[in-house]
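Visitor: next one to model:
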Amino acid sequence: MNAPLKVTKIGNSAGVILPKEILARLRVGPGDVLYVTEAPDGIRLTATDPSFAEKMALAEKIMREDRDILRELAK
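Guide: Okay, here's the model as predicted:
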């Protein structure tokens, strides 16, 4: 998706209005939090906390590596 966004004055700040299609793809609505991170190709806007995603990836790696130990602990 390639959608140009216009920067608009909002009080003493500036902001952009996100079209409903982008809100739907992000699965967010008014009051939700978005995260901005730098990426090699520019800026990334996501609905998920990047630090949480990193922690989940590490947890999944540990669960794969220690599957047998976790299975025994679950008994």
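Visitor: switch to C-alpha atoms for all contacts and neighbour counts from now on
Guide: Will do.
Visitor: quick one, strands of this protein?
Guide: Secondary structure of the chain by DSSP state E: the strands cover 7-10, 13-16, 35-39, 42-46.
Visitor: next up, for comparison:
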Amino acid sequence: MIELKVCKFGNALGVVLPEEVIARLNTQEGAPLYLTEAPDGGYHLVPYDPAFEKKIATTEDIMHRYRDTLHRLAK
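Guide: All right, here's what the predicted structure looks like:
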């Protein structure tokens, strides 16, 4: 567990992420991070948009189910 402290930045509040967290998230300054609610009531901080991940999974499912049709249309 890593303890973070809430700091005031102008009129907003924020946290400073230690380098080890930034490295593990594989992120950099200016990159978006997404705070999502976990089923247990907590939160997860992730470097990708979970909604986009769901769209990709749906697309891959469609591509798998209609592989032959898409192959014929590509000709």
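Visitor: now the strands of the first structure in CSV, with mean neighbour count and distance to residue 60 of the first structure?
Guide: Output for the strands of the first structure, formatted as CSV (neighbours: other CA atoms under 10 Å; distance: least, CA to CA, whole Å):
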stretch, mean neighbour count, distance to residue 60 of the first structure
strand 7-10, 10, 39
strand 13-16, 10, 36
strand 35-39, 11, 22
strand 42-46, 11, 21
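Visitor: which of these sits closest to residue 71 of the first structure?
Guide: strand 42-46 (33.9 Å; CA to CA).
Visitor: now residue 27 of the first structure: how far from residue 46 of the first structure?
Guide: According to CA to CA, to the nearest Å, residue 27 of the first structure and residue 46 of the first structure sit 10 Å apart.
Visitor: next: residue 15 of the first structure.
Guide: Residue 15 of the first structure is 16 Å from residue 46 of the first structure, by CA to CA.
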